[in-house]
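Undergrad: Starting from these lines, generate the structure:
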Amino acid sequence: MTTTYNCTSTEQLAEGLEHAQRAISENKCVVFPTDTVYGIAADAFSPQAVTLLLASKGRSRAMPPPVLIPRINALDGLATDVSADARRLAEAFWPGGLTLILHAQPSLDWDLGETKGTVALRMPADEIAQELLTLTGPLAVSSANRTGRPAAQTGAEAREQLAESVEVYLEGGFRPLEGSEAVPSTIVDATGPVLRVVRQGAVSLEQLREQVPGVLGLGEAAPAEDAAMPGPDDRLSADGSPADDDGAPVSDGPSAASGDSAAATDA
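TA: Below you'll find the predicted structure:
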C-alpha cells in the first residue's frame, strides 16, 4: 500500500526512512526530495526495480536514469578511468547540483538501460536524500514525474503523477529550498579527454572553469585532435542535441525545467 510520510516530523521521518529502505530492498520504488527536485528511486542493482521505475515514468530504456550516491568515495566503486579533472569537479561540487557522466565499472552486475558503458553519477546536497542513500546505497533516480510533464517540487505533486506505482513518498516540503524554480543539475560528460557540458543547470560554466579551465560549454568545439571522439550519445535526444532526463531537447538555461515547459529534470 502506498504511504506518504511527513518528513518535517522527526518521528515520521524515521518511520518513512525505515519503510523506504524496506521498499527498496523489495524492488519497489520510492519518492524523496533532493536539492534540485523530487526523485523517484529504485535499487540501482536490480533490473526488475529499474524496469518498474521506467514504467512508472512512462519512458523507455533508451534514456537510462542517473545514479545518486551517498558519499564521494563511492565514485571509484561505480566508475572507472576517472580523470583528474573529473575528480576535481566532484570534490568541488559534491554534494551538489553536478552530474558526471563516466565510464561504468564493467564488473558491476546492474542494468540501467541502454547506457553504452556509461553511468551518470551525482551526490545530492539534501539531508533526507543523504539519510536514505546512507541506508540503501546507490540508487537509480529520475525526476518524480511522468514523462513530458513538469518535475515534481513536492511529494504531493509527485503522487499526483505517479500514484500507486510508488510504495513510499517522503514529503519534505518544497524543493529546491532556495526558490520556486526547479533548476536541474548541470551535466558534464567526463568520458573523453576533454570535459564538456551537455546540460547547463545549477553549477555554472564559470564555476566549473574555476576548477577545470578547459571545460567546454554547450556548443563549443573540442580541440581538433579530439573532435572525432563521440560522446555518450545514449544520453542525447533523437536529434543529437543535449537531452534532459526524459530525452527531450534541453534549452541553454535552467528554465527548461520550469514553467510550462514539457522538459523534465533529473534529480
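Undergrad: hey, let's count contacts and neighbours off CA atoms from now on
TA: Noted.
Undergrad: what are the ranges of the helices in the stretch 51-200 of the chain?
TA: 75-78, 84-93, 127-136, 155-162 (DSSP state H, counting those that start in this stretch).
Undergrad: Kindly check the end-to-end length of stretch 77-90 for me.
TA: By Cα to Cα, to the nearest Å, the extent of stretch 77-90 from end to end equals 14 Å.
Undergrad: So what touches it?
TA: 72, 76, 98, 100, 102-105, 108, 119, 190, 195, 208, 211-212 (Cα atoms under 8 Å, 6 or more residues apart in numbering).
Undergrad: Please repeat the previous calculation with a cut-off of 7 Å.
TA: Stretch 77-90 has contacts (Cα atoms under 7 Å, 6 or more residues apart in numbering) with Leu102, His103, Ala104, Gln105, Ala190, Gln211, Val212.
Undergrad: Quick check: chain neighbours aside, which residue is closest to the last one?
TA: Distances taken as Cα to Cα, 6 or more residues apart in numbering place Asp85 nearest to Val212, at 6.2 Å, with adjacent residues excluded.
Undergrad: One more, please, to line up against the first structure:
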Amino acid sequence: MRSTRSPSWPVGQDSPRSPSTPTWPDGPGPWWDGSEHVLILDARGEPPPSEALAAAVAELAAGRVVAIPTDTVYGLAVDPFRPGGIQLLFAAKGRPRRIALPVLVADEEQAESLVGALSRSARALADRWWPGALTLVLPRPADLSADLGGDGTTVGLRCPAHPVPVALCRAVGPLATTSANRHGQPPAITAPALALALGDSVSLILDGGPCAGAASTVVDCTGSDIACLRQGAIPWEGILAAFPT
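TA: From the prediction side, this is the model:
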C-alpha cells in the first residue's frame, strides 16, 4: 500500500524526512506524497491543465479511483461503467453498499442520457441551480447498467460548477462519486488533507486548491412533490424559489 503519512515534496527534490513536523509545499505540483508515492497533479486554472486531465482520464479508463476537486468538497470518482471501479470506490470510502453513490454529469443533456427526460420539477431545479451545489434524486431507469449501490430504485445526479469534473465528464462520461473521506469522517477540502487521509486508496489526486467546504443540497424529485433530503450549500428557500407562484 502507498503510504501517505509523510509530507509531500516537489518532483526531483529529496524528501525532507521530518515526520514529526510535516509540511506541505505551496504552489502548484506535481508533488509526490509518501514513501511509495501518490501523484498529486496541479489542476488549477480554467480550463484546467491538459496534462492533469489526460492523466485522470487514463486512470478512470483503467477503472481506478481518482480524487478530484469540485465546487463543494473534494471527491473520489470512478467511471461507473468500467469493471471493478465501483467496488474500488466503496472500498476506498469504507461506504456501506446500502448507501447509493451519486453521479456527476457535465450538463442537463448528459443527465437525460442517463435517466431520460427530467420531470418538470427536476428541470426547474436544474435550470435554476445547475451547474451548482444541488443533487437531484430521480427515478432510476431499468436500463441503467451501472451498479451504484443502494436499493436500485433511484439515482442522484449533480452538475458541478467546477471546470475539473465537468471536463472529465465530457471526456469520460458521467462519474460515480463520493466525498473524499472515510465513511463517517469530515470530507477533505484540500489536496494535502486528502492525501493524508486517503492517498493509499486512490491512483491520482488532482489539486484544484481549497474547495468551498459546504456539501450539496439533496432534493428528492421522485414523487409529485419535492422533498429535502439534505440541506447543504443551497438553502431550502432557494430551492423553493425555482417554483414561483
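Undergrad: so which of the helices of the stretch 51-200 of structure 1 comes closest to Arg22 of structure 1?
TA: helix 127-136 (9.0 Å; Cα to Cα).
Undergrad: Tell me the helices and strands packed up against the closest one.
TA: Helices and strands touching helix 127-136 of structure 1, by 3 or more Cα pairs under 7 Å, 6 or more residues apart in numbering; DSSP states H and E, are helix 10-25, strand 30-33.
Undergrad: what span of structure 2 lines up against that helix?
TA: Under TM-score structural alignment, helix 127-136 of structure 1 corresponds to residues 163-172 of structure 2.
Undergrad: mean deviation of that stretch from structure 1?
TA: Superposing on structure 1 places stretch 163-172 of structure 2 at an average distance of 1.5 Å from its equivalents, by mean Cα distance after the TM-score superposition for structure 1.
Undergrad: Name the residues that touch that stretch?
TA: Residues external to stretch 163-172 of structure 2 that are found in contact with it (Cα under 7 Å, 6+ apart): Glu46, Pro47, Pro48, Leu53, Val57, Pro69, Thr70, Val105, Ala106, Pro160, Leu175.
Undergrad: residues in contact with the fifth one?
TA: By Cα under 7 Å, 6+ apart, the residues touching Val57 of structure 2 are Leu168, Val172.
Undergrad: can you tell me how far whatever residue of structure 1 lines up with it sits from Phe32 of structure 1?
TA: Under the alignment (TM-score structural alignment), Val57 of structure 2 maps onto Gln21 of structure 1. Distance, Gln21 of structure 1 to Phe32 of structure 1, using Cα to Cα: 12 Å.
Undergrad: Then Tyr5 of structure 1?
TA: Distance of Tyr5 of structure 1 to Phe32 of structure 1, computed by Cα to Cα: 10 Å.
Undergrad: what is in contact with these two at once?
TA: Tyr169, Leu170, Glu171.
Undergrad: who's in contact with the last one?
TA: Think Glu171 of structure 1. Thr4, Tyr5, Asn6, Cys7, Phe32, Thr154, Gly155.
Undergrad: which residue lines up with it in structure 2?
TA: Per TM-score structural alignment, Glu171 of structure 1 is aligned with Asp207.
Undergrad: Thr154 of structure 1 - nearest residue in space that isn't next to it in sequence?
TA: Per Cα to Cα, 6+ apart, closest to Thr154 of structure 1 is Phe174, 5.1 Å.
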